[in-house]
Every structure is written in structure tokens, then in C-alpha cells.
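Peer 1: here is a sequence together with a model predicted from it:
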Amino acid sequence: MRFITMVDIRKLNSPKETKGKIKGIIFDFDGVLSSFQMRIGWPILNAALMVKPELSRKRIIDTTMVIFDHLTTLEKMPKKTELLKLIFETGKRFGMSNFQALKFIVITSIIYAKNRKRIVPRTGVREVLQELLAQDFIMILLTNSSHGVIKVAKERIPELNRFDLILTRDDLKAIKPSEEGFLKVLELTGLKPEELLSIGDQASDIIASKKVKIRTIATFDEGMEFTKKHLIREKPDFIISDLQEIPELLRFLRDRIIEDIRTTIDLTEKPLQEYLLSDELNVKYTGP
């Protein structure tokens, strides 16, 4: 088994031999491989609607965006008291009274405890991982989730057992948007930043990747399309809506260098071929 954790700190003996430019892929977990909505979003939303059934979709979206913005500032997991305060403030943003916000804390805590390890793989994720594993990419998981969650995830997504490196929040002193995890990836794999791609669904993934000059692919979970503006603000190199687009994008990038990405290549708006035909990308071919 090639699985490495921080318990066994060592470099991979040597990076796998791959023909192209991209040699390794760094995946986030929630919202990329597994549904963010089912494990985290649904408990919060369900609790909010139980306390305040008349909540509008606009208020839910606006409040979610505020929470996401707040999460981009955290480099350590909040303490229990800080988390309770955050849930209370979220309730207030939903327009709840103090009593309703306290009730919201209790219900959210109960529902989340029951769903904390509910892993629902995103559509097509296992097939995508199987295809990438067959191509001998160095496969890395870097997540703010806990080791306990990933232990369960490896049962629902068995391909995780074949990953070369898995780093959870329990393995690091700081979480994304800190760059610590990405620096550890560089140390343990021996790869250069330009040989890696990072795939995430949060601004914190993009921010942390950019700190160490790793190219970024942003994606959003089903039902979370409204987070796109949150992602684009951080200027990822690419943005996609479906993880099943990854193999095609990687086939393109494996033998080419896009030398100057000045604006996000938004593949939710038009396909890559249209960008190429319009000369919007400065592409250098590195194949044989």
C-alpha cells in the first residue's frame, strides 16, 4: 500500500515516472470527492428550516456566503465555544431571535453529530479516480476534515486506499487557507509546484494553493452553483462544475504549459477548445 500519513514522515522514494508536465494531483475532500451538501450543508439548512420554516432561498444563500467568507480567514479549527458562537451568529443572520438562535445551536449540533460521518460520493467520482490512478498520477488528499471522517470515506470511496499521500487536519498544525499542508506535500513527494494541480471547492483551497504557486482547479458541489462568485473572486486557474471533466482537462495539461493565465478559465461557460480557438491562452506544447 502506498498510503502515507504524517505518522510516517518520509519522502516518497522517487516521484513516479510520467511523460507530461503534471505529475501529481491534490484533492480536497468535502465538495470535491464527497457531497458537501449531504454531510455539512444539509444538517445546517435542515436545522434552520426547523426553527424558521419561512426562510427564503435568498437569505439562505446570502448567509451561506458570509459563512464561507469567514471560513477563508481560519487557519485553525475553531474551539467548541467559538463554533457555538459561529452557529449562534449564523442563526441571527437567518433572522432568528436570540431564543431561536439558541434552539438552532441545539438542533444543528444534534443533526450534525448524526451526519458527521455520512459520506456520499459525488457523481462519477469513483470512475474518475480509477481513471487517474491507472495513469500513474501521484494522488494526494489534503483536507480540513478529520482522520476519523476519512477512515469512513475509504469504505465508501475505496480508491482512497490507493492514494499516495493523505493529510487531514489531525496531521497538521494549521488548516487551509494556511499553506502548511501544501508545503508538506512538496516535501513528502519531492514534486515541484508546477508539477502539481490542486482541486478544491472553497476559496481557502485556492488561497492556500496560490501561496505556494500550485495551479488550481475550482469546482462546486451540486446545488451549490451560487458559490461560483465566491470562488472566482480568488482567481483560480480553472473552474469546472463536474468532476468528470477532470480527466479531459488533465490530458490537455499533461503535455502543455499555459504560460500566462491572467483570468480564470471558466469551463462552466464554454469548453476548453473554444478558449484555444479564440487565442485567449498562451499555450506552449511540451510533448514529444
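Peer 2: Received, thanks.
Peer 1: CA only for contacts and neighbour counts going forward, please
Peer 2: OK.
Peer 1: for stretch 228-240, buried residues please.
Peer 2: 228, 230-232, 234-240 (16 or more other C-alpha atoms under 10 Å).
Peer 1: what is the nearest of these to Ile258?
Peer 2: Asp237 (9.8 Å; C-alpha to C-alpha).
Peer 1: that closest one touches Arg215, doesn't it?
Peer 2: Yes. Between Asp237 and Arg215 there is a contact under C-alpha atoms under 8 Å: 6.3 Å.
Peer 1: count the neighbours of the residue lying closest to Asp30 once chain neighbours are set aside for me.
Peer 2: Nearest non-adjacent residue to Asp30, counting by C-alpha to C-alpha, 6 or more residues apart in numbering: Phe36, 4.9 Å away. Neighbour count of Phe36, defined by other C-alpha atoms under 10 Å: 23.
Peer 1: try it against this one:
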Amino acid sequence: MMTLQPIDGVIFDMDGLLLDSESLAMDALIHAGAAVGYDMPASFCRRMVGVAADGCRALVLETYGESFPLQAFFAAQEVHLRDLVDAGRLVMKEGVAPLLDYLDAEGIPRAVATSSSRVRADHHLALTNLHWRFDVIVTRDDVTRGKPDPEPYLTAARQIGVPAAQCLALEDSHSGARAAHAARIPVIVVPDLLEPNDDIRRKALAIMEDLHMVLDFIRQARS
């Protein structure tokens, strides 16, 4: 576990941390599997939580073989997810608004570092009226290597002008927590669909139940 330096910037994951979207993505993956003739269990789909599209593609091919209709599968998943989102199923996670209000009041820069594409991130953040609340949004399309590589977090820290060690990362997924840790950014994990394993507990600064606890933590750390 890393020690905490002054918190001068905060970098947020998006799916499962800011937005209650991981369950929608799981639904869309299972639906897409059925659409192309494959029974894709939730236990397998859960392995793709927090993983960028290229990593998900590699995982699917490794599991189901090179003959798997990859393009049709991910196209069906994208359509179904968009339908769920546009039907009003996408909502913010509990505690997002007060945490962002506090960062506004304190003048603390903040960024999003997500494994989602630019199109998906912009759509989801605009739909939930969150897009304008971040100084920087780094997507999978903006980096060469996605999470668990540290590049998304290092890019976000650089773009908000805060040294990595003086940022705080907020994550729900194993892949994202590993990315932040590899970037030498202290990370608080707020679990969503994935419970933290021993490796994640070692890498995390703390495991917290929700973003209200994160807000209390940041207030105390800066007092």
C-alpha cells in the first residue's frame, strides 16, 4: 500500500465508479452472446469489467476460439447497451454530486480515466450531465495502451498538471486499480461488481463502500 501525499488532483474511473453502468454492460454482453449463438455466462462477462475493448477482444478469442464472430458480437453488445442507456437505465452512482461539489469548492482539478471509447464516454457523461464537471477526460482512444497499463492515469495526471504522486485515483475494477498503482498514484477502490481480491487490497490505499466515504476521507486528509 502506498502512503498518501497531499491530494492536489483526483482521477476518476467512469463505469462502475461514477456511473452505475457495469450491470448494463453485463446485460448487453450476455444479450450479445445469445444474439450470435453463444451462451455467455455472467461469470465470464464479469472478467471483462474494467477492461478496455482490445483486452476484451483478446479474452473472448482466448476463451471461445478464433472462429468466434467477434465483430458481430461487439456490435450487438454496443447496440443493446445504447438501447438500455437511452431507455433511461443509466444513472450516477451514489455520492458523485457531493464529491464533485467539494472538489469545485476547494478548486481541486479532476479528470476521468476510462477504458471506454471516446464516443461512449462522451455520450454517457453528457447524458448524466457530468461531462462539464471534469477538466480532462481520457478515454481508451486517447492512449496507446489501456488499463491495467498505467498510461491512462499518467496521461490524466499530466493533463491536469498534477504530479502522479499528488493525485488520488478512484476505481471499482481490478484492472483499473492495477493501472493506478502502476502509475504510482494512490488508489481508493469502491467495489461495484467485483470484490477486491488480496492483490487489490495490497495495492489499494483503502477499500471504501461508497463515494460518501471517499469525500469524508479527502476532507480529513486535507484538513
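Peer 2: It's in. Not measured: the values here are computed from a predicted model.
Peer 1: on that earlier part again, the residue nearest to Asp30 of the first structure maps to what in the second structure?
Peer 2: Mapped onto the second structure by TM-score structural alignment, Phe36 of the first structure lines up with Ser21.
Peer 1: distance of that match relative to Met92 of the second structure?
Peer 2: According to C-alpha to C-alpha, to the nearest Å, Ser21 of the second structure stands 9 Å off from Met92 of the second structure.
Peer 1: again with Gly65 of the second structure
Peer 2: 36 Å.
Peer 1: show me where the stretch 1-150 of the first structure has helices.
Peer 2: Under the criterion DSSP state H, counting those that start in this stretch, the stretch 1-150 of the first structure contains helices at 36, 42-51, 57-71, 80-93, 98-115, 125-134, 147-156.
Peer 1: between Gly65 and Met92 of the second structure, tell me which one has more neighbours.
Peer 2: Higher neighbour count among Gly65 of the second structure and Met92: Met92, with 20 against 12, using other C-alpha under 10 Å.
Peer 1: what's the counterpart of that one in the first structure?
Peer 2: In the first structure, Met92 of the second structure lands on Pro121 (TM-score structural alignment).
Peer 1: gap between that match and Ser35 of the first structure?
Peer 2: Pro121 of the first structure is 6 Å from Ser35 of the first structure, by C-alpha to C-alpha.
Peer 1: kindly report the same for Gly24 of the first structure.
Peer 2: As defined by C-alpha to C-alpha, Gly24 of the first structure lies at a distance of 23 Å from Ser35 of the first structure.
Peer 1: now the match of Met92 of the second structure: closest residue in space that isn't a chain neighbour?
Peer 2: Pro121 of the first structure's closest residue in space is Ser34 (C-alpha to C-alpha, 6+ apart), at 4.3 Å.
Peer 1: center of the first structure - which residue?
Peer 2: Gly200 (2.8 Å; C-alpha atoms, centre = their mean).
Peer 1: these two touch, right, the match of Met92 of the second structure and Phe36?
Peer 2: No. At 9.6 Å, Pro121 of the first structure does not count as touching Phe36 under the criterion of C-alpha under 8 Å.
Peer 1: which residue in the second structure aligns with Lys213 of the first structure?
Peer 2: So, by TM-score structural alignment, Lys213 of the first structure is matched to Arg184.
Peer 1: hmm, Gln166 and its match touching each other?
Peer 2: No. Contact status for Arg184 of the second structure versus Gln166: not in contact, 9.6 Å apart, counting by C-alpha under 8 Å.
Peer 1: count of residues packed around the alignment partner in the second structure of Arg156 of the first structure?
Peer 2: Aligned counterpart of Arg156 of the first structure in the second structure: Leu127 (TM-score structural alignment). Residues lying near Leu127 of the second structure (other C-alpha under 10 Å) number 15.
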